[in-house]
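Enquirer: sequence unavailable; structure follows:
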């Protein structure tokens, strides 16, 4: 699994499901989402990180 991922897409149920699936796999949200408007719809970007252990 990559330790850092960014998901992007329209702010809809499908996007929320994708983020929820990554959290279910063990990823954690990295800060809040970035949100923009492309003239037609709201587009969201959410960074996720794989938790690492401190050694």
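Expert: Perfect, thanks for sending it. Treat the numbers as computed from the prediction; the structure is a model and nothing was measured.
Enquirer: okay, CA-based contacts and neighbour counts for the rest of this
Expert: OK.
Enquirer: helices of the protein, start to end?
Expert: 13-25 (DSSP state H).
Enquirer: spatially central residue for it, please.
Expert: For the chain, residue 46 is the residue whose C-alpha lies nearest the centre (CA atoms, centre = their mean; 3.2 Å).
Enquirer: do I have it right that that residue meets residue 33?
Expert: Yes: counting by CA atoms under 8 Å, residue 33 is a contact partner of residue 46 at 4.6 Å.
Enquirer: for residue 22, give its distance to residue 44.
Expert: Taking CA to CA, to the nearest Å as the measure, residue 22 falls 15 Å from residue 44.
Enquirer: ok, structure two:
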């Protein structure tokens, strides 16, 4: 199965640590990062898509926990 996640966080070290943790679990960057202003919170937010291929497993919507991989 191929898994997809979109990681987001405020624009500080939290975002970098979140992406780094995913990379160390075998996820791969997918596309370019995003950067946007959150007008309600008045902060900048970052986002990065990541993907991961898992052999021998089937994806089941609502049951496959993406964070477990």
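Expert: Cool, got the structure. Just so we're clear, the structure is a prediction, and the values are computed from it rather than from any experiment.
Enquirer: aligned to the residue nearest to the centre of the first structure, what sits in the second structure?
Expert: Using TM-score structural alignment as the criterion, residue 46 of the first structure maps onto residue 48 of the second structure.
Enquirer: what sits against that match?
Expert: Residues counted as contacts of residue 48 of the second structure (CA atoms under 8 Å, 6 or more residues apart in numbering) are 6-8, 19, 29-34.
Enquirer: nearest residue to it other than its sequence neighbours?
Expert: residue 33 (4.6 Å; CA to CA, 6 or more residues apart in numbering).
Enquirer: tell me, how many residues neighbour the one you found?
Expert: 14 (other CA atoms under 10 Å).
Enquirer: quick one: contacts for it?
Expert: 46-49.
Enquirer: so which of those residues is the most crowded?
Expert: So for the contacts of residue 33 of the second structure (other CA under 10 Å), the most neighbours sit at residue 48, 20 neighbours.
Enquirer: where does that residue sit relative to residue 55 of the second structure, distance-wise?
Expert: Separation of residue 48 of the second structure from residue 55 of the second structure (CA to CA) stands at 23 Å.
Enquirer: returning to that earlier point: strands - which of the contacts of residue 33 of the second structure land there?
Expert: Judged by DSSP state E, these include 46-49 as members of strands.
Enquirer: now those residues in a markdown table, with distance to residue 14 of the second structure?
Expert: A markdown table is the format used below for those (distance: CA to CA, whole Å):
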| residue | distance to residue 14 of the second structure |
| --- | --- |
| 46 | 10 |
| 47 | 11 |
| 48 | 13 |
| 49 | 16 |
